[in-house]
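>>> Coordinates for the following, if possible.
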Amino acid sequence: MVERTCHHCSEVIASIRTCASCNMVFYCSESCLTHHNADKAGCSKMSYYSQLTPPLLSLPFTFAEETCSETFDDRALINFLKRQGVFNLGLWVRETPLSVLGFLDVLPFGELETVFDPYVLPIEGLALENHPIAPLEAALASWEGYYKWRGFPLSSPIAILLHHVMTVYHILQSSGVASQPESVVLLAGVEKEADLLITFLELSSLLPGKTISVIMVGPSISAKISGNCFKHDNLTVSRYCMTLQEYLRSNHQSCSVDVIICLNAGLAAYTSWRDAIVEIVKRQIRCYITDFCLLSLDMSQQALLSLTLQLESALNHMNMNSDLTSRSSENLSVKLSEPVINPFRCPVRKFCESARFPWFSNAFICELIFC
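Okay, the predicted model is just below:
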């Protein structure tokens, strides 16, 4: 039996109540439910979120019915990984919720890369060590297409490890950056992606003939590997223990970034994004963010609206260029584009204790729009 918490007060629910209007959120009492019912706009949003549940759950994998279930919690994930023979092995350590078993994940991000058998799965591991025999005839736009190209059965869970790099590939393709002969991609807020460096080698197979530089930055990256650079064919990957704004400021003269990608950004959850957004606006660099769910993106949109009101003073304070600082605050705007469902989202649903709407890693993609 999975544990549910109240959407209003966050208390563990003994007797579950569900909103009759949106049927999306759980409550512990009539009092908490009354608070939700009074928020007509919030309830309406929940109803809208529910409409996107079917397309989000539409994944081609034979295990999707299990991993996309509403009750698929961390213990269910552990059992799934054990049946797949990958539990707490190789790169799968970063997909294993060890806290459920009472273990604390103390290994800093970026120090897991020197594993003997990173993928654990023998067929997939052997295939990913080599370029595919057949080159791509067209850009990939689905997991089905990728699996067919790579020769993987749809029963393989390898998409769980590859969804980060495939999301980056999809953004590069849809933004047009992939058509450039050379491109510099800045991944911001990096955590476990720093350990998945070997999976990013797939970009050299996906984009042959292109020179690609991937720069990973994040304050949680281990200082031991900060500044390390890895080269493979047409791909270079480097990792730095610093925030996005710190990297842009320290490389302001030599920095030539084509696109910034913030995976599972959660702009509203971290105040450090405020300074990062200011730096992005200053340089007018194209930026894409992904997130787990529409609720998080709605909160991010509100956070950006608040930032817009402060943007002029922030730019002036940080000695930004005159083109931006001379403009009135009412002409400054930072917002997110309409979110689109990422075809290369993770096929494992993140369990939500207080609501029914599904969360998936890198579920939605938005572009940061500034003018």
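
>>> C-alpha only now, for contacts and for neighbours.
OK.

>>> Pull the number of nearby residues for the nearest residue to Phe370 once chain neighbours are set aside.
Distances taken as C-alpha to C-alpha, 6 or more residues apart in numbering put Val334 closest to Phe370, at 4.5 Å, once the chain neighbours are dropped. When neighbours are defined as other C-alpha atoms under 10 Å, Val334 has 21 of them.

>>> Hmm, Val334 is touching Gln310, no?
No: with contact defined as C-alpha atoms under 8 Å, Val334 does not reach Gln310; the gap is 10.8 Å.

>>> Quick check: neighbours shared by these two?
Residues touching both Val334 and Gln310 (C-alpha atoms under 8 Å, 6 or more residues apart in numbering): none.

>>> For this protein, just list every one of the strands.
All strands of the chain, identified by DSSP state E, fall at 17-18, 26-27, 182-188, 211-217, 229-232, 235-240, 259-262, 287-291, 334-336, 340-341, 349-350, 359-360, 364-370.

>>> so which of the ones you listed is the most packed in?
Of all those, strand 26-27 has the most neighbours on average by mean count of other C-alpha atoms under 10 Å, namely a mean of 27.

>>> which residues sit against it?
Strand 26-27 is touched from outside by 4-8, 13, 16-19, 33, 354-355, with contacts defined as C-alpha under 8 Å, 6+ apart.

>>> For it, what is the distance to the chain centroid?
27 Å (C-alpha atoms, centre = their mean, to the nearest Å).

>>> The stretch 201-350 of the chain: helices as residue ranges?
202-206, 244-250, 273-283, 294-317, 322-325 (DSSP state H, counting those that start in this stretch).

>>> Output the contacting helices and strands for the fourth one.
Think helix 294-317. Identification of packing neighbours for helix 294-317 by 3 or more C-alpha pairs under 8 Å, 6 or more residues apart in numbering; DSSP states H and E yields helix 273-283, helix 322-325, strand 334-336.

>>> need the ones you listed in a markdown table with distance to Asp298, can you?
What follows is the helices and strands packed on helix 294-317, written out as a markdown table (distance: least, C-alpha to C-alpha, whole Å):
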| stretch | distance to Asp298 |
| --- | --- |
| helix 273-283 | 16 |
| helix 322-325 | 26 |
| strand 334-336 | 9 |
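
>>> Could you also give me the structure for this second sequence? I'd like to compare it with the first:
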Amino acid sequence: MECAGKGSGTRCLGPPRKRCGRCGAVAYCSASHQISHWKEHREECERLEQQMKHLDLLNDFPFTFSQEATIQISEKKESRCSFLSRRGIHQVGMWICECSCGASVTSFDYSRSESHTWNLSNILCPCRGPASPIAKSLCSWKDYYEWRCIPLHSPVALLLHWPLTVYHAIQIAGLGSLTSEISKLCIHYLGPEKELLQLAVFGELCALFPGVLVQIELIGPAVPHHRDGDKIDLHSYAHCIEKDCDCKYENESKSCGIGTRTSSRVTLQLHRGYYHDRFRDISKDSFPHLVIAPNAGIAAYSSWLPTIELLKEINAPAVFSDYCEEACHLAAFCINTVTCQPPRLPVQLNPFRQPMVVEDNALILPCYSNCFLFGM
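Okay, here's the model as predicted:
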């Protein structure tokens, strides 16, 4: 965490230990920096104060590891590395970029077989189809774990927040009934980064949308040049580590796993660049039922402005997420400035946010991947 008054003209005198007495969401290295920053901070202070009142709600998860992954990491009594290490999943397979010492997206290469597995036993992960179809809409991690018969000490939610956020976005965009009426669901997925190393988890959409071909176009500048245009067929689910598990036999008999065969239920296609530059070519064969932009950072990047203008023009449902409520508030302001309309979907907590807090936040507010959602 940095001093909120950093760059105000004088050098910081040390670590930011002096928190704002009203909101408690920002901290300063000295009283002088706090005073000089007040002119800017006064506009956000009351809003941040209200957001800080939601701390218990943000940290509320049903898992046995919840305190370890939230409060203890926030207080630096625990770290992402130590959490993953104790479970034997530190720097392996799809988990490799879940801590600061892990791989970056530049190492993206899904030819490695270990990146297609959970590195967990079959008791702890959804490596096979569900025992029963979804009887009702899933509204929480507890709902999902019960449906998939996964124990609450399993860490798979740390990766499954990607497909479950897609699932929830479809529900709140009012497209839930559509999935029972169509054979193909087209999603434009903007700005993928870390998930490029975790593509196999999107196979879970097979279970979430049974009988539907899900086509996802992943568009963003983080897609490597040599992967631009690549197509990946997910025929089923990521594997467990058990050699004699049914998931291995299912994959052999049903052409499951990641491959190049044409018969699949989830198809991912990669496109390098910005959405507003690539949309015309992509939409010729794939006009979106939904546009989704996880952890978008709209207020932080000017490249979003032409994309927002495009989304207004095509009038397709668009759902964004971000790490904290304040980021969503600033993004909503940007959208209103460009479109002259507030977001159609108000800022709301995502029940399928990643249940592990982000380390070293800019604010004292707890941040989670895919934490809050809003849409236009």
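
>>> Tell me which of the strands of the first structure sits nearest to Pro122 of the first structure.
strand 229-232 (21.6 Å; C-alpha to C-alpha).

>>> Identify the residues contacting that closest one?
Outside strand 229-232 of the first structure, the residues that touch it by C-alpha under 8 Å, 6+ apart are Leu201, Ser204, Thr236, Val237, Ser238, Arg239.

>>> try stretch 170-183 of the first structure
Under the contact criterion C-alpha under 8 Å, 6+ apart, stretch 170-183 of the first structure has outside partners 139-141, 207, 209-213, 257-259, 288, 344.

>>> I'd like the distance from that stretch to the chain centre, please.
Centre to centre, stretch against its chain (C-alpha atoms, centre = their mean), the figure for stretch 170-183 of the first structure is 18 Å.

>>> In the second structure, which helix is the longest?
helix 31-52 (DSSP state H).

>>> Which positions within that helix qualify as buried?
Buried residues in helix 31-52 of the second structure, counted by 16 or more other C-alpha atoms under 10 Å: His33, Gln34, His37, His41, Cys45, Leu48, Glu49, Gln51, Met52.

>>> Report how many residues lie close to the aligned partner of Pro62 of the second structure in the first structure.
Using TM-score structural alignment, the partner of Pro62 of the second structure in the first structure is Pro60. By other C-alpha under 10 Å, 14 other residues sit near Pro60 of the first structure.

>>> just Leu234 of the second structure next, same as before
Neighbour count of Leu234 of the second structure, defined by other C-alpha under 10 Å: 30.

>>> Arg265 is in contact with that one, correct?
Yes: under the criterion of C-alpha under 8 Å, Leu234 of the second structure makes contact with Arg265 at 6.8 Å.

>>> Which stretches in the stretch 101-250 of the second structure count as helices?
With DSSP H, counting those that start in this stretch, the ranges of helices along the stretch 101-250 of the second structure come out as 141-147, 157-172, 205-208, 246-254.

>>> Compile the ones you listed into JSON lines and extend it with columns for mean neighbour count and distance to His329 of the second structure.
Output for the helices of the stretch 101-250 of the second structure, formatted as JSON lines (neighbours: other C-alpha atoms under 10 Å; distance: least, C-alpha to C-alpha, whole Å):
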{"stretch": "helix 141-147", "mean neighbour count": "17", "distance to His329 of the second structure": "25"}
{"stretch": "helix 157-172", "mean neighbour count": "21", "distance to His329 of the second structure": "18"}
{"stretch": "helix 205-208", "mean neighbour count": "21", "distance to His329 of the second structure": "29"}
{"stretch": "helix 246-254", "mean neighbour count": "15", "distance to His329 of the second structure": "43"}
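
>>> Which among those is found nearest to Thr307 of the second structure?
Comparison of the helices of the stretch 101-250 of the second structure against Thr307 of the second structure by C-alpha to C-alpha identifies helix 157-172 as nearest, at 18.9 Å.

>>> how big is the offset of that closest one relative to the first structure?
Superposing on the first structure and averaging over aligned pairs (mean C-alpha distance after the TM-score superposition for the first structure), helix 157-172 of the second structure comes out at 1.0 Å.

>>> so how far is that helix from its chain's centroid?
The chain centre lies 8 Å from the centre of helix 157-172 of the second structure; the measure is C-alpha atoms, centre = their mean.

>>> corresponding residues in the first structure for it?
Mapped onto the first structure with TM-score structural alignment as the criterion, helix 157-172 of the second structure occupies residues 159-174.

>>> Stretch 127-134 of the second structure too?
Taking TM-score structural alignment as the measure, the first structure aligns residues 129-136 with stretch 127-134 of the second structure.

>>> ok, back up a step: are any of the contacts of strand 26-27 of the first structure buried, and which?
By neighbour count, with 16+ other C-alpha under 10 Å, those hold Arg4, Thr5, Cys6, His7, His8, Ile13, Arg17, Thr18, Leu33, Ser354, Ala355 as buried.

>>> what about stretch 83-99 of the first structure, how long is it end to end?
Counting by C-alpha to C-alpha, to the nearest Å, you get 19 Å between the two ends of stretch 83-99 of the first structure.

>>> With stretch 244-261 of the first structure instead?
By C-alpha to C-alpha, the extent of stretch 244-261 of the first structure from end to end equals 11 Å.

>>> Buried residues, it. List them.
For stretch 244-261 of the first structure, the neighbour count (16+ other C-alpha under 10 Å) marks Leu244, Gln245, Glu246, Tyr247, Leu248, Val257, Asp258, Val259, Ile260, Ile261 as buried.

>>> Which member of those residues is positioned nearest Leu56 of the first structure?
Within those, proximity to Leu56 of the first structure (C-alpha to C-alpha) peaks at Ile261, which comes in at 21.3 Å.

>>> for the closest one, what are its contacts?
Shown in contact with Ile261 of the first structure (C-alpha under 8 Å, 6+ apart): Val168, Val185, Leu186, Leu187, Ala188, Cys287, Tyr288, Ile289.

>>> roughly how far apart are Ile187 of the second structure and Arg278 of the second structure?
Look at Ile187 of the second structure and Arg278 of the second structure: by C-alpha to C-alpha, they are 14 Å apart.

>>> Also Gln67 of the second structure?
As for Gln67 of the second structure, its distance to Arg278 of the second structure is 42 Å (criterion: C-alpha to C-alpha).
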